[in-house]
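**Student:** Task: produce atomic coordinates for the following.
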Amino acid sequence: MKTLKFGGTSLANAEKFIQVSSIIIKKFKNDQVSIVLSAPATITNKLEKSIKKCIKKIKNPVDELIYIKNFFLKLIKDIHKSYNQYPLETIYKKINKKFHKLHDIFDKIKLLKKCNQNIQAQIISTGEIISVILMKELLKTKGYSITEINPITSIVATNDYLNAIVKIEKSKKIFKKINISKKNIILMPGFIAGNQAGELVLLGRNGSDYSAAVLSVCMNSEVCEIWTDVNGIYTVDPNIILTAKIISEITYREASALSWLGAKVIHPFSIKPLKSNNIPCIIKNTNNPNYPGTIIRNKKIDRSSVVQGITYIKKIVLIKIFGTKNFNINNITYKILQCLSSNNIITYLFNNSIAENTVSFYIKKNFLIITQKKIENTLQLELDKKLLKPIFTLKGFSIISIIGSNIKKYYSSILKKICLIVQSFNTKIFSISQNVPDISLSIVLKDKKIIPIIEKIHNLIIHNIKLINIFLIGVGGVGKELLKIFSNQYYILEKKSIQLNINLIANSKNYILNKNTIDLNTWENRLNQSKKFFNLDKVLTFPKKYGLINPILIDCTASQNISNQYSYILKSGFHIITANKKSNASIFSKYLQVRETAKIYKKKFFYETHVGAGLPIIHNLKNLLDSGDKLIKFQGILSGSMSYIFGQLDHGNTLSESVQKAQKLGFTEPNPKDDLIGTDVARKLLILAREAGYKLELSDIKVEKILPDSFKEIRNKKIFLSKLKKLNNLFFEKVKKAKNEKKVLRFIGTIEKNGACSVTIHAVKKNSPLYHIKNGENIFVFYTKYYNPIPLILRGYGAGNIVTASGIFSDLLRIIL
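**Tutor:** Prediction:
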């Protein structure tokens, strides 16, 4: 025996009814089936609204009833078009009789201006009863015999007309007396049961799931199938989060938690009878019947995922009851729980705080008035005696819940991620609770931004996606190459569950922003057309406005102004990756301040490209020092442009020719004078010395002059290159002298054991590691406690836009990974 329940969306029209009949017949060929049917989609809601409108005299309910009646009449006519033997007249008479009775009931409601719950139950169960009438005749038309079960006489429930609880054992005894042929398909309307007096009662909204669970137990079914319009249970509501995933298997305990905490998975009361009788439940899709769906069962599931699903409840209200100093709130806690239970008021996150002497819980907003009234009536004596303060309520909250069997083990790490996400939206968590111990974690926060927060939690925890938000300032040569790397590496990173979003691209004047990601195929045109003047303060507020949890500012400028604000940027929640050497080469107190700020705010501050472009110089030096090594001496060629220029001098080129070639190849700064005065090398040397622990200023670095003082005032690049020719002979003689000594000239940075730093033109012998360095190569020679007398040597291209961009990308990977 299998029990199948078909929901309202599965019975929304004639085509769906016929589709469901085919599924029933296919299942029946293999095993006997018992079927529970809901009302077609929206019918129950319309009947409920009709009652409210009738009482309030907002609208004549006859119009609503005519609409519902016409819906069913059209449905049977459409079925008849496909099956001309379908007994149209017989069904029409039954529907007509049913609606004639409804009209009489509504006339009485109109007259009395009220509708008792027993009458309300009779009205809103109409859809389920008609569904069975239609399906019964359709299956009979197809040649099958039907046994129809009347739930009013067969399923015994409590006296609550709208939210009755089934008495399983009593119902089982009744079913044992029912004689059902194994050749028959069993049909029963969902949502309906009967009380001890034989009156129709309802099992709560969406109670057809509950009916199916009860029928499964009473018929000793081996499985209960819930057929709906989705492929199964999802990790989150797929209507709001497009990246929701199907859950193939889930425990009853997890499914129950999801249901109680807001997910439209299965009626919460359905779980207990199925679980108690060890009947697995499968959630199936009527539109995709061959899809395996989601199976719910008792069996412990061996899986690596920590979290099974995320659910939420919007528009909830906090109710808080305060005891006075002379009254212990524990004295009335049971009284409150009994009041809530007897009135079928569903609460969330119930909490009895001894420290605060309070009882608090959350309810759905539409239950506020009735809940407040019932609680006040229950506690009237205590309120009159001033033992309790007036009942406190606060609206506008939502609950987000994370469900999974492994949550207890990873509670701290999950909560840390959730807090990070909520904080990124500039929102606060109002309350944290484990509503269902061991398998759930719930947070309460304001309704605002609830869906984007859920999406971020889902991506970070379910998909384990690492979200990276890039704010790029500076799109010269290096910035452009970096964007090319981003474009090329995007899908490679995506396969590693890393989502790279470019949220800002800016130059010195304008910027473009996008809360999702900027299209890297069109960014240049958009930036050129942008009329937004760059404003750092506005940019720094962007992550909290849109909940960007991992913003990284990448500075590809040479701006002193930007580098001066690094501490402010770090405080605003950004990591920083910089190719701008001015921050690390500024005054020592500023150098320390940035690092201290990064440490306090737990942000990364990376600057690998400051010394060796794409070469991992700083990272390796730090690793050495962290392992207990100590720098004894350093020598190196730290400038790719000067490496190229001095290499050209080796080949007999003049100084001016060598500089012009280096400029054409992109090795030099925009104005080559900046390379030749040695300041760039001095900055790099200063950064290395500081990393080694020396407290130095830029003025402490001794730089040998290449250019005479007369060159200082020259700002025009063309004039500078023209005047540079005057130094050709001087350098020709220097090169000639070095050659005669079997040496070559190199522009070398040195750090001595005592921390003395110098940048000099030096003639080196052939056995020196620096001898062969030219054509833009850099070399870094570290003599340390561990690497001595043979030094640690790092060598490679240290100049050029591509290698610098790759160095920045390497820093980015260090933050991500």
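**Student:** going forward, measure contacts between C-alpha atoms and count neighbours the same way
**Tutor:** Noted.
**Student:** Assign a three-state SS to Tyr694, would you?
**Tutor:** Following DSSP: H, G, I helix; E, B strand; the rest coil, we place Tyr694 in the coil state.
**Student:** what's the distance between it and Phe269?
**Tutor:** Distance from Tyr694 to Phe269, counting by CA to CA, to the nearest Å: 70 Å.
**Student:** ok, those two, which is more surrounded?
**Tutor:** Per other CA atoms under 10 Å, whichever of Tyr694 and Phe269 has more neighbours is Phe269, with 21 against 14.
**Student:** List the contacts of the more buried one.
**Tutor:** By CA atoms under 8 Å, 6 or more residues apart in numbering, Phe269 lies in contact with Tyr210.
**Student:** Just the buried residues of the strand or helix carrying it, please?
**Tutor:** Using DSSP states H and E, the element containing Phe269 is helix 268-276. Across helix 268-276, burial judged by 16 or more other CA atoms under 10 Å covers Pro268, Phe269, Ser270, Ile271, Lys272, Pro273, Leu274, Lys275.
**Student:** downstream neighbour of it in the secondary structure list?
**Tutor:** Downstream of helix 268-276, the first helix or strand assigned by DSSP H and E is strand 281-285.
**Student:** That following strand packs against which elements?
**Tutor:** Contact analysis of strand 281-285 by 3 or more CA pairs under 8 Å, 6 or more residues apart in numbering; DSSP states H and E lists strand 223-228, strand 294-297 as its packing neighbours.
**Student:** One more sequence to fold, the one below, so I can look at both together:
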Amino acid sequence: MQVLKFGGSSVANAANIIKVTTIVADAVKKDRTILVCSAIGGCTDKLIKAASLASERDPRYKEIVESLESDHYKIIGELIPEEYRSKINARCSNLFESLKGLLEGISLTGELTPGSCDLAVSYGELLSTSIISAKLSSLGINNIWTDSRELVKTICHNSQNIVDIEATNRNIVHFLGANGTKLWVVPGFIASDHKGRTTTLGRGGSDYTASLFSAASGARVLEIWTDVNGMMTADPRVVPDAKTIENISYKEALELSHFGAKVVYPPTIQPAVAGGIPIVVKNTFDPYGASTVIENRPPDGRGKIRGISGSNKIALLSLEGSGMVGIPGYSARLFTALANAKVNIVLITQASSLHTMCVAIEESAAETAGSAVDETFAYEISLSKVEPVKVERGYAIISLVGDDMKNQAGTSGKMFDALGRAGINIRAIAQGSSEKNISAIVKGEDSDDAVRVVHEEFFGYKRERVNLFIAGFGNVGKSLVNLINETKKNIATEWGKDIVVAGICNSTRCIIDKEGVDLSHAQELLLCGKATDITGFVREISALSLGNSIFADCTAQNTVAMQYADILEEGISVVTCNKIALSSSMEYWDQLKRVALDRRVSLLYETSAGAALPVIETISRLKVSGEKILSVEAILSGTLNYLYSSYDGSKSFASLIKEAKEAGYTEPDPRVDLSGTDVLRKCTIIARECGFRAEQKDVEIEPLVDKALFSGTLCDFYNKVEEWEPKFLQRYNEAANKGERLRYVASIEQGQYKVGLRSLPTSHPLYNISGTNNSVMITTSNYPAGVVISGAGAGARVTAGGVLNDILKVGI
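**Tutor:** Next up is the predicted model:
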């Protein structure tokens, strides 16, 4: 014997019912089958609405009935061949006439009793199963339809209808024995009391019906067919990469369901659980796809963690007071007060000092619960032994579920660490001694983000996912995007990382896609992106709360640089080629370093000082190994080095500047390069990395040209530089006559910082540095001859490569 249950979405229309009958036809070939079905999708809600309108004497209830009638006859017309329709049409006609009579009676009396409401909604299952039975018969599949109200019996207990298990089991066993066939079709959800009055089984009622029949018949399996591929490791609407749980124990399934997983409802599957009957959750729309087996003893070899669930609309009730310490009975009184008010407790925490008790309840019951508790402790409150109960709304419970987590060290630590890295504050924690679940209460607005980051921690990609947000889509930004697109397969293989560009912004627009921007069309997408500035872009990133996020600054903008502290505070690492932030005040430098350390995220800025050369990393490692940095001499501007290594008087200096700008060697405004400001900033950053408390004002700087030349337009600037040509030529000849070369050099020694043009002899290590190359010579106590690092120092592709290298180093 097997029991198959199909929910409302599975029988919502003719096309879906065809899928159901195909599945049932295959099932009947294997074993005797009991088929339990819900009403067609949305029917129950419409029947409740119609009954409510009728009780208000609102004639619109008739429109709802007409709509339902039309829906059901449409399904019959599409589903059942004409020669088989007369019987089912007559059956449905009788049911609708009976329904109309009931609703007319409700309208006349103006009263809707619980019994009348139960009777009204029962028509949904009676109609759907009658149609499905008729369809099966038209296919030549013999079946017996039976009214489950004759078998499933309820009794009234504390104003609630509960199943009379003994009578129900006896009825089902007798019925199956007296009616031999291979297929029985049974309406779900509905029952009757011992006087024959229609009752319903409440939430998950059709599952309950199926569970009752499986237990009474001793079925080998209960299959619950729904619209998802079994139970998932998380809600796929929240976590798109959630996976199907292949095997799960009854206890694990009940824990997940208690805290929000909606595939099964704990009370309804209890009969099957008690009978040790395996429950298989399958997808009507993907019958051969992944599914979940819920059983008493799942096979060994499974992971310890089964899934993460989230339950929203939670309120916290906190009872505090010094009068509670050491006095027995407070907990019992609190729980009794809530029970008497019919308030269900979802989660309990209590401080070991007994000074505070906190319970989580459904938000809809918050007001009732608060009043009940205050009334119970009114005397203690009047004596200030206990404070009035504190009611806080807008919370959610995130639960990590798995058997025997107590034997897997660090589970709770990993969960809380993941939430902490995402900047999600935990309000309360609960963990059972069996460690089948670990629950944390967070703000409701953080619920989805919390589920995502915890899921990624325990069920994430085998490769590490890096969520990258790029600020700036000029030469460097575009080069970075192209480089990532070209190398992503190699990065995945060699580094074990999947770089997902989840956002890009320029000065006026941004695009955000947590699943990843289509990099091959990034330019077009950005043109149509959301209008915003960098502050808005950062807000969008923060709102996503994606774990393992990196902000890459490919701009030269102060407005972007001043956002770093806020970005780091959100638990997002920063990689930058922007020199402004790291060369601004020491106060800001200290703040960035401190926040990055406190939030345990990375702040990497290798490309802010020496293009893609490992200058910062080398200095850092030298210091860590105990080296004392004595001095640094460096060519730090690929632009200026290109100009001076190319200049010999055959071309004017102004024409070389134009060539450098066209080649992409200069800053967007080449005057920044010629002012020495770019090198000044780099010098400041390197000095700080060496351990000096350097400010820009401490650096002695020699601009290449007089400051007066920088006023006006860029065209004006080029004209003025042409006028300076004799001075450039004179200085060049002076150096050349001595066999020396002019180079723009930054020097750091004993707290003295200089940036300017120097004439270098042939013996100097920087003498032969040509083109756009940079070179840095670091002298230390153990390396008196200097450690020299040389290589390309200009170009968008080079800089983008350095930024990508820093991105890959985050977290290492």
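**Student:** quick one on the thing from earlier: mean distance between the helix holding Phe269 of the first structure and the second structure after superposition?
**Tutor:** With mean CA distance after the TM-score superposition for the first structure, helix 268-276 of the first structure departs from the second structure by a mean of 3.0 Å once superposed.
**Student:** so which of the buried residues of helix 268-276 of the first structure would you say is closest to Lys74 of the first structure?
**Tutor:** Nearest to Lys74 of the first structure out of these is Ser270 (CA to CA; 32.9 Å).
**Student:** OK, contacts around the closest one?
**Tutor:** Asp209, Tyr210, Ser211, Ala212, Ala213, Val214.
**Student:** Run the chain-centre distance for the longest helix along the first structure.
**Tutor:** Ranked by residue count and defined by DSSP state H, the top helix of the first structure is helix 88-112. Remark: helix 88-112 of the first structure is offset 50 Å from the chain centroid, using CA atoms, centre = their mean, to the nearest Å.
**Student:** Could you list every helix and strand in contact with that helix?
**Tutor:** helix 43-56, helix 61-82, helix 126-141.
**Student:** Would you format those helices as TSV with distance to Gly640 of the first structure and mean neighbour count included?
**Tutor:** Below are these laid out as TSV (distance: least, CA to CA, whole Å; neighbours: other CA atoms under 10 Å):
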stretch	distance to Gly640 of the first structure	mean neighbour count
helix 43-56	75	18
helix 61-82	80	16
helix 126-141	81	20
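**Student:** closest one to Ser639 of the first structure among the ones you listed?
**Tutor:** When those are compared by CA to CA, helix 43-56 sits nearest Ser639 of the first structure, at 75.6 Å.
**Student:** What lies in contact with the closest one?
**Tutor:** Contact partners of helix 43-56 of the first structure, identified using CA under 8 Å, 6+ apart, comprise 59-61, 64-65, 68, 106, 109-110, 113-115, 120, 123-127.
**Student:** Quick one: work out the angle between that helix and helix 88-112.
**Tutor:** 30 degrees (axes from the mean of the first three to the mean of the last three CA atoms, to 10 degrees).
**Student:** Next, the buried residues of stretch 520-538 of the second structure.
**Tutor:** Ala522, Leu525, Leu526, Gly529, Lys530, Ala531, Thr532, Asp533, Ile534, Gly536, Phe537, Val538.
**Student:** The first one: which element?
**Tutor:** This points to Ala522 of the second structure. In this structure, Ala522 of the second structure sits in helix 522-527 according to DSSP H and E.
**Student:** Average separation of that helix from the aligned part of the first structure, please.
**Tutor:** Superposing on the first structure and averaging over aligned pairs (mean CA distance after the TM-score superposition for the first structure), helix 522-527 of the second structure comes out at 8.3 Å.
**Student:** How far does that helix sit from its chain's centre?
**Tutor:** Once both centres are worked out by CA atoms, centre = their mean, helix 522-527 of the second structure turns out to sit 25 Å from its chain's centre.
**Student:** same thing with stretch 578-587 of the second structure?
**Tutor:** 33 Å.
**Student:** Over to stretch 802-811 of the first structure?
**Tutor:** 29 Å.
**Student:** whereabouts in the second structure does that stretch align?
**Tutor:** Mapping stretch 802-811 of the first structure onto the second structure (TM-score structural alignment) gives residues 797-806.
**Student:** quick one on the thing from earlier: just after the longest helix of the first structure, pick out the following helix or strand.
**Tutor:** helix 117-124.
**Student:** List the buried residues for that next one?
**Tutor:** Neighbour count says helix 117-124 of the first structure has Asn118, Ile119, Gln120, Ala121, Gln122, Ile123, Ile124 buried, by 16+ other CA under 10 Å.
**Student:** Dump the residues you listed into TSV; add distance to Lys602 of the first structure as well.
**Tutor:** As requested, those are exported to TSV (distance: CA to CA, whole Å):
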residue	distance to Lys602 of the first structure
Asn118	62
Ile119	63
Gln120	60
Ala121	59
Gln122	62
Ile123	61
Ile124	58
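**Student:** picking up where we left off before, average offset of the match of stretch 802-811 of the first structure relative to the first structure?
**Tutor:** With mean CA distance after the TM-score superposition for the first structure, stretch 797-806 of the second structure departs from the first structure by a mean of 2.5 Å once superposed.
**Student:** what does stretch 111-124 of the second structure rub up against?
**Tutor:** 38-40, 43-44, 47-48, 51-52, 55-56, 95, 99, 102-103, 106, 189-190, 197-200.
**Student:** Likewise for stretch 397-404 of the first structure?
**Tutor:** Residues outside stretch 397-404 of the first structure that contact it (CA under 8 Å, 6+ apart) are 254, 257-258, 261, 306-318, 439-447, 450, 454.
**Student:** follow-up on the earlier one: now the helices and strands packed on helix 88-112 of the first structure in CSV, with distance to Ser589 of the first structure?
**Tutor:** As requested, these are arranged in CSV below (distance: least, CA to CA, whole Å):
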stretch, distance to Ser589 of the first structure
helix 43-56, 69
helix 61-82, 77
helix 126-141, 77
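**Student:** relative to helix 61-82, how tilted is the longest helix of the first structure?
**Tutor:** 170 degrees.
**Student:** And helix 88-112 of the first structure, what's buried?
**Tutor:** Counting neighbours by 16+ other CA under 10 Å, one finds that the buried residues in helix 88-112 of the first structure are Leu88, Ile91, Tyr92, Ile95, Phe99, Leu102, Ile105, Phe106, Ile109, Lys110.
**Student:** cool, stretch 539-554 of the first structure as well?
**Tutor:** For stretch 539-554 of the first structure, the neighbour count (16+ other CA under 10 Å) marks 540, 542-544, 546-554 as buried.
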